[in-house]
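# The amino acid sequence is not available; the structure is as follows:
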């Protein structure tokens, strides 16, 4: 009998690309974050989609410099074979000062992130 893919998972069990992205994003290391993404990846944040390394790199650089914040990993859930949802709490000097964000990752065949949707 297979494991239930919708169960909550220990964040330590996240695929390498996802854990690498989260560490790089928290460290504001754009190059390391891009290394976890497929060349034609798409990232959607605040209703806008960024495609490919050039656009995503600009978004990462802008998002990293706009506010100062800390992150706390609240949990991770595998939703199917290639999709994971990670919930992080951000606290900082942005409007509202505290938010829980859902990072919805889709991995491709090479284990890299093909799609990331960030939502409240």
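Sure, I can see it. What you see is a predicted model, and the numbers here were worked out from it, not measured in a lab.

# From now on I want contacts and neighbour counts done on CA atoms only, so please keep to that.
Will do.

# so what's the closest residue to residue 114 other than its chain neighbours up against?
Once flanking residues are discounted, residue 114 sits nearest to residue 41: 4.4 Å by Cα to Cα, 6 or more residues apart in numbering. By Cα atoms under 8 Å, 6 or more residues apart in numbering, the contact list for residue 41 reads 51-53, 113-115.

# one more time with 10 Å
Residue 41 makes contact with 34, 50-53, 55-56, 106-108, 112-116 under the criterion Cα atoms under 10 Å, 6 or more residues apart in numbering.

# And for residue 91?
Taking Cα under 10 Å, 6+ apart, one finds 68-72, 97-100 in contact with residue 91.

# alright, now check it against this:
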């Protein structure tokens, strides 16, 4: 099997570090969410990359209060041993009101090294 072809998995089959981060992120618990990230991790959202705990915490704090929305985990994929995709359906008061976002995780030594959030 090619490592470029993601394989659909049950959302509960995502690694604990991914599900823990997502749960903390949804709860707006930045301290817990950061515990699942490497110190030099990067998060890219809305075309902006945030690197390191202080920048990621600032991004989480800003985005948690920006809009009101519901979020539902609707799918998951395993790309390879260190890369996973969690697909979320969001509805809320943000521009457009409805979007499906792909949270693309790259792990390193059991922690999240890189997260890209994109449609």
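Noted; the coordinates are in hand. Computed from a predicted structure; not experimentally measured.

# Overlay them and tell me the TM-score.
The TM-score (TM-score structural alignment, normalised by the length of structure 2) is 0.94; 115 aligned residues with a Cα RMSD of 0.9 Å.

# related to what we said a few turns ago, which of the contacts of residue 91 of structure 1 are still contacts in structure 2?
Retained in structure 2 by both residues aligned by TM-score structural alignment, their matches' Cα atoms under 10 Å are the following of those: 68-72, 97-100.

# So of those residues, which two are at opposite extremes in space?
Within these, 68 and 100 form the most distant pair, 15.5 Å apart (Cα to Cα).

# residue closest to the middle of structure 2?
Nearest to the mean C-alpha position of structure 2, by Cα atoms, centre = their mean, lies residue 103 at 4.2 Å.

# residues contacting it?
Residues in contact with residue 103 of structure 2 (Cα under 10 Å, 6+ apart) are 18, 22, 43-45, 76, 84-88, 115-119.

# For the closest residue to it other than its chain neighbours, what is the enclosing helix or strand?
Spatial nearest neighbour of residue 103 of structure 2, excluding adjacent residues (Cα to Cα, 6+ apart): residue 117 at 4.6 Å. Assigning secondary structure by DSSP states H and E places residue 117 of structure 2 in strand 111-118.

# how distant is that strand from the center of its chain?
Its chain's C-alpha centre and that of strand 111-118 of structure 2 lie 6 Å apart, by Cα atoms, centre = their mean, to the nearest Å.

# how many other residues sit next to the closest residue to residue 111 of structure 1 other than its chain neighbours?
Leaving aside its sequence neighbours, residue 111 of structure 1 sits nearest to residue 17 (Cα to Cα, 6+ apart; 6.7 Å). The tally of other residues near residue 17 of structure 1 (other Cα atoms under 10 Å) stands at 19.

# Aligned to residue 17 of structure 1, what sits in structure 2?
Alignment note (TM-score structural alignment): residue 17 of structure 1 maps to residue 17 of structure 2.

# Would you mark the buried spots in the helix or strand harbouring its match?
Assigned by DSSP H and E, residue 17 of structure 2 belongs to helix 16-26. Residues of helix 16-26 of structure 2 classed as buried by neighbour count (16 or more other Cα atoms under 10 Å): 17-22, 24-25.

# Go ahead and confirm residue 5 of structure 1 touches residue 83.
Yes - assessed by Cα atoms under 10 Å, residue 5 of structure 1 is found in contact with residue 83 at 9.5 Å.

# Mutual contacts of those two, please.
With Cα under 10 Å, 6+ apart, residue 5 of structure 1 and residue 83 have common neighbours residue 77.

# higher neighbour count, the two?
Between residue 5 of structure 1 and residue 83, residue 83 has the larger neighbour count (other Cα under 10 Å), namely 18 against 15.

# Next one: the more buried one from residue 27 of structure 1, what distance?
Distance, residue 83 of structure 1 to residue 27 of structure 1, by Cα to Cα, to the nearest Å: 24 Å.
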